[in-house]
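Novice: just a sequence and a predicted model for now, questions to come.
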Amino acid sequence: MSLQLLTILVVGATFVLYIYIAIRSKAKDTSDFYVASKGVHPVLNGMATGADWMSAASFISMAGLIAFLGYDGSVYLMGWTGGYCLLAMLLAPYLRKFGKFTVSEFIGERYYSNFARMVAVACLITASVTYVIGQMKGIGVVFSRSLGVSFEVGIIIGMIIVFIYAVFGGMKGVTNTQIAQYCVLIFAYSVPAIFISLQLTGMPIPQLGLGSTLSDGSGLHLLDKLDGVLTELGFAQYTAQKMSTINVLFLTMSLMIGTAGLPHVIMRFFTVPSVKDARASAGWALVFIAILYTTAPAVGAMARMNLMQTIQPGPVGSIDGNIEYAKVPAWFKSWEKTGLLKFEDKNGDGRIQYYDEKGLKTAESFGWKGNEMIKVDRDIMVLANPEIAGLPNWVVALVTAGGIAAALSTAAGLLLAIATAISHDVLKGWLMPDINDQQELKYSRIAIGGAIIVAGYLGLNPPGFAAQVVALAFGLAASSIFPAIMMGIFSKRVNDKGAIAGMLAGLGTTLVYIFIYKGWFFFKSTAMLPDNADNWLFGLNPQSFGTVGALINFAVAYVVSFATEPPPQRIQDLIEDIRVPIGSASAQDH
């Protein structure tokens, strides 16, 4: 059976499963649609949270970033994992105790201001739309290769599938679908990682294979061999830090606090029966997430090693070391058709020269005229890895299904968060307070449809790799939503004026900084300055600026709050009540 037919069958079977679950889980009222009637078991919610959290950026792009960034790629692992711990310990239990449907609703009531609620909605939609662009990019990458269609057609197919099961089931349907998607994506990620680790190192556990010696008899460790191959081609060592320390620190922090401010993840903790269950589901989610996150560094390193050995099968630095284009494996030409991998024979010798033009001094003596791998989209590395390693077609098809599951699960969660903000916060909470449950449910479904169209359009013009786009979304959430929630829970003194000023200042400065280097809606053609370290303010990458935006948010909120009247006593009592654990004597007094 051909790879394409097998892939269509495997992916098609998962689609049938997702749509069947969505139809069986059709939301009957707003409680079903927004919070799955608060009846999800903690273990199942942990699994659904893991699927919601492990997006296309985690499944497809993170290992690709690690493959090319090496040590610097660890900031994504540290930031996202640390951020989830921050969310689980500092925010989730208190927000669940508050007992509302949305983050915006919490901010509106905590800061006793409908305007604060609308500002929170604007922040939420800005971060969520940016995040969903990365998911649509991932969907397009997967479909373009697996179905042999263009990137654009792949995105349209993904939009249709998400529309069907998100509109039908709401949070109830999305939760049940995400449980199935977690099982698919984690199996799809682990199986090829085990195969490739065995192939390269003889070690069946990828996490241990990363630090093991190669099974080729050289006696070299995997990372030592990779360091040597890259440096001989003029690239920096794989294990060396290449990003400035300030960007490592600020990007890690931006990803951490951005994670804790992402509404689609926070919403998952509203779906369990109690605060105790919210804490338990947070722990289970961390276990489920760790399975993939501890595997990703090994997948990234092994993917880069396999790519190098495909293009550079002979002695490194030798004119005969690189491969003839006519002899490249079938996977190479298949990915070329997608436009995500491109080769240009600049000197007409029929061979592929792949090197860092700034570092390889021998290139000129060989008559090489520039790096001929003019495009290697990092988002293809996980998907292409099984093909590069020569694994069976069923493994390749499985990885495709896993990548689609990861992208669809997070896209559905994000679109639901956007739709909930529009229908529950903007319409029901402000413009149309008299609508009934059925009308609100109808508007929620219309909002999801509109959000999918916008997300698809922006996904056709992404500003970077999926994980890089997602990092921008985390920066926006870090600079706007996270400080407002933190101060709302842990500070009695911050008032409505301070919170509103802080959110606007944090989001505004971060958007301006991103606009300068990424452009309007993050399109490069509208950027004011080239996006490189020579132009960045204090050397700060736009992806790292969320930390600065958050500090501005905190500072402005406190200055304005202390310059104006304190919150009403009822709000201070509300904060105290949220912070007291249920079952304690103090809680009973309240």
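Specialist: Structure received.

Novice: only C-alpha atoms from now on, for both contacts and neighbour counts.
Specialist: Fine.

Novice: wait, His452 touches Phe163, no?
Specialist: For residue 452 the amino acid is Ile, not His. Yes. Contact criterion Cα atoms under 8 Å: Ile452 and Phe163 qualify, at 7.0 Å.

Novice: check it against this one:
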Amino acid sequence: MSIQIWTWVLVGITFTLYIGIAIWSKASSTKDFYVAGGGVSPLANGLATAADWMSAASFISMAGIISFGGYDGSVYLMGWTGGYVLLALLLAPYLRKFGKFTVPDFIGDRYYSNTARSVAVFCALLVSFTYVAGQMQGVGIVFSRFLEVDITTGVIIGMIIVLFYAVLGGMKGITYTQVAQYCVLIFAFMVPAIFISIQMTNNPIPQLGFGGADESGMYLLDKLDGLHRQLGFAEYTSGSKSTLDVFFITAALMVGTAGLPHVIVRFFTVKKVADARKSAGWALLFIAILYTTAPAVAVFSRTNLIETVSNNKYDEMPLWFKKWETTGLITFNDKNQDGFIQYVANKEINELEVNRDIMVLANPEIAKLPNWVIALVAAGGLAAALSTAAGLLLVISSSVSHDLIKRMIQPNISEKGELIAARISAVVAVCVAGYFGINPPGFVAATVALAFGLAAASFFPAIVLGIFYKKMNKEGAVAGMIVGILLMLFYMTKFKFDWFGGGTKEDWWFGISPEGFGTVAMIVNFIVSITVSKFTRKPPKEVQEIVENIRIPSGAGQAHDH
């Protein structure tokens, strides 16, 4: 069977499964819609969290960034993994104990103010839209190549599927579809990685394979460094980013993770605080499987790509090359008209442009794996993009229906009315996300990295100070969030979108890239929050007591009550 037929079959089976689960677990109450009724087991929640966490950026883009950036690409691995640990250990159990459905809900109640809640809703929507645009773009890329439709049509098909199970099932439907999506995406990521690892190094474990040697006894990384040197690229295993920038990007990704609204919500779906910790542990294990394999996939795909295309005749290129060309994600411009592909670092002579986002998806084709494996990767990429998109849509719809309408505009709204509002806002959110998916800013992982910067700049200080500093008041939190998010937005739009007389790399402040600037904005947020709270009224006594109560493990101090 051809790749296209295999893709239709596998994507059809997986989509039927997701939609079936959504119908089976339809949400009947707002508690079902927001937190799946609060009765999910730690193992299922761990699987769902891992799927929610590993988006199109993790599945499609991360190995692509590492394969082009080499050593520099490792910041994404370190930042996203470290951030997940930070979230699971430092924040999730306390937020779970506070018992709020959403981050704006926590911030609104902890800072006893609707202004704080409004700012938090604005930040949640901004972060979620930036992030969901990256997912929709990933969906478009997969559809355009494997189902051979244009990217716009691909995004629209993805929108319809996500809408169906996110709007119908809410968190309950999303949780169980995410369990299925994790199984699909991890299988789809690992099968080709294992095949190619055996092909290139005779080692079935990709994590060990990419540090191993090929048939001639040459180490794979040495071979890749040699290929890079020949073509004038920087050595794969050496970095070009400054240590300061690496540190700031890693920190922004870490603390951005810990402030990501769609991951935090997952910890409310279990019965008790202990289960929140257990599910965090499970999720880390499931995430580690993909994250430790990504550098191997990056090395395999980069080596295969260079050996297949460099200095080879254009007319003799394999079918996959021509197919990707039709999507516009590989472009060949024969500058010297000799019919050979010059793929080199020198931009004047280079004739080939390769989009980073195709590396994982094209990898099995370049390695000549069976058609069903190639189709499996397409189904996996869709599972990764759709699982995260659904989680984000839920954050957007609950921010609007629960935090804006129920808590601020119309407190007397019925449960049925709130559920309808949540579903309508999800529909609007999908349409906006689809627009950004069709007209994306940058490639998937860069778009997603900016979402992390925004979350770091706005939420993280407000959440951490809200939990660990009982004298933190509403004035400080609101001032900090506003200054942090505006500073990050200014820097991002100046250096990414060339607004305000856009600057070049040389103009970066302290040499810090827009992806790493979230850390600077977060530090400013902390300073502003604490300074303002020192010069304004202390929070009410009952709020201080709540904060103290969150940090004491339940059951402590009962034996010797005063």
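Specialist: Received the coordinates, thanks. For clarity, every value in this text was computed on a predicted model and none was experimentally measured.

Novice: more neighbours, Ile452 and Phe163 of structure 1?
Specialist: Ile452 (27 against 19; other Cα atoms under 10 Å).

Novice: helix or strand for that one, just tell me which one.
Specialist: Using DSSP states H and E, Ile452 of structure 1 maps to helix 437-459.

Novice: so where is the helix or strand following that helix in structure 2?
Specialist: Next helix or strand after helix 437-459 of structure 1 toward the C-terminus (DSSP H and E): helix 466-490. Aligned by TM-score structural alignment, helix 466-490 of structure 1 falls on residues 444-468 of structure 2.

Novice: tell me which stretches of the stretch 1-150 of structure 2 form helices.
Specialist: 3-24, 30-35, 42-53, 56, 62-69, 74-86, 92-98, 103-110, 114-146 (DSSP state H, counting those that start in this stretch).

Novice: now the following helix or strand past the third one: how far from the chain's centre is it?
Specialist: Along the chain past helix 42-53 of structure 2, the next helix or strand (assigned with DSSP H and E) turns out to be helix 56. Here the centre of mass of C-alpha atoms in helix 56 of structure 2, compared against the chain's by Cα atoms, centre = their mean, to the nearest Å, lies 7 Å away.

Novice: and for helix 56 of structure 2, what's in contact with it?
Specialist: Outside of helix 56 of structure 2, the residues within contact range by Cα atoms under 8 Å, 6 or more residues apart in numbering are 134-135, 138-139, 381-382, 384-385, 388, 444.

Novice: again, only this time at 6 Å
Specialist: 135, 138, 384-385 (Cα atoms under 6 Å, 6 or more residues apart in numbering).

Novice: pull out the buried positions in the match of helix 466-490 of structure 1.
Specialist: 444-467 (16 or more other Cα atoms under 10 Å).

Novice: same check, this time on stretch 285-304 of structure 1
Specialist: 285-286, 288-289, 292-293, 295-304.

Novice: ditto for stretch 198-213 of structure 1
Specialist: So for stretch 198-213 of structure 1, counting by 16+ other Cα under 10 Å, buried means 198-207, 209-210, 212-213.

Novice: now swap in stretch 49-62 of structure 1 and tell me
Specialist: 49-62.

Novice: which pair in these spans the largest distance?
Specialist: Farthest pair in the buried residues of stretch 49-62 of structure 1 (Cα to Cα) is Thr49 and Ser61. Separation: 19.0 Å.

Novice: what about the nearest residue to Ser401 of structure 2 once chain neighbours are set aside, distance to Val167 of structure 2?
Specialist: In this structure, Ser401 of structure 2 finds its nearest non-sequential neighbour in Ala422, 4.9 Å apart by Cα to Cα, 6 or more residues apart in numbering. Distance, Ala422 of structure 2 to Val167 of structure 2, using Cα to Cα, to the nearest Å: 8 Å.

Novice: what do you get for Leu208 of structure 2?
Specialist: Using Cα to Cα, we find Leu208 of structure 2 at a distance of 43 Å from Val167 of structure 2.

Novice: likewise Val464 of structure 2?
Specialist: In terms of Cα to Cα, Val464 of structure 2 sits 32 Å off from Val167 of structure 2.

Novice: now swap in Ala556 of structure 2 and tell me
Specialist: Distance, Ala556 of structure 2 to Val167 of structure 2, using Cα to Cα: 41 Å.

Novice: the two - which one has more neighbours?
Specialist: Neighbour count, other Cα under 10 Å: between Ala556 of structure 2 and Val167, Val167 has more, with 27 against 8.

Novice: residue contacts, that one?
Specialist: Arg423.

Novice: tell me the SS of it?
Specialist: Classification of Val167 of structure 2 using DSSP: H, G, I helix; E, B strand; the rest coil returns helix.

Novice: can you tell me the element the nearest residue to Phe474 of structure 1 once chain neighbours are set aside falls in?
Specialist: In this structure, Phe474 of structure 1 finds its nearest non-sequential neighbour in Gly258, 4.3 Å apart by Cα to Cα, 6+ apart. Here Gly258 of structure 1 sits within helix 245-260, counting by DSSP H and E.

Novice: how far apart are that helix and its match in structure 2?
Specialist: Compared with structure 2 after fitting, helix 245-260 of structure 1 deviates on average by 0.3 Å (mean Cα distance after the TM-score superposition for structure 1).

Novice: in structure 2, what stretch matches the helix or strand following that helix?
Specialist: Next in sequence after helix 245-260 of structure 1, counting helices and strands by DSSP H and E, comes helix 263-266. The alignment of helix 263-266 of structure 1 onto structure 2 (TM-score structural alignment) covers residues 261-264.

Novice: now find how far off-centre the matching stretch is within its chain.
Specialist: 11 Å.

Novice: ditto for stretch 490-503 of structure 1
Specialist: With Cα atoms, centre = their mean, you get 29 Å for stretch 490-503 of structure 1.

Novice: then stretch 552-562 of structure 2?
Specialist: Relative to its parent chain, stretch 552-562 of structure 2 has a centroid offset of 40 Å by Cα atoms, centre = their mean.

Novice: and the helices in the stretch 451-590 of structure 1?
Specialist: Using DSSP H, counting those that start in this stretch, helices in the stretch 451-590 of structure 1 cover 466-490, 496-518, 546-563, 569-579, 585-589.

Novice: by how much does the longest one deviate from structure 2 on average?
Specialist: Using mean Cα distance after the TM-score superposition for structure 1, helix 466-490 of structure 1 ends up 0.4 Å from its aligned counterpart in structure 2, as a mean over the superposed pairs.

Novice: same deal with the last one?
Specialist: If you overlay the two and look at helix 585-589 of structure 1, the average distance to its match in structure 2 is 6.6 Å (mean Cα distance after the TM-score superposition for structure 1).
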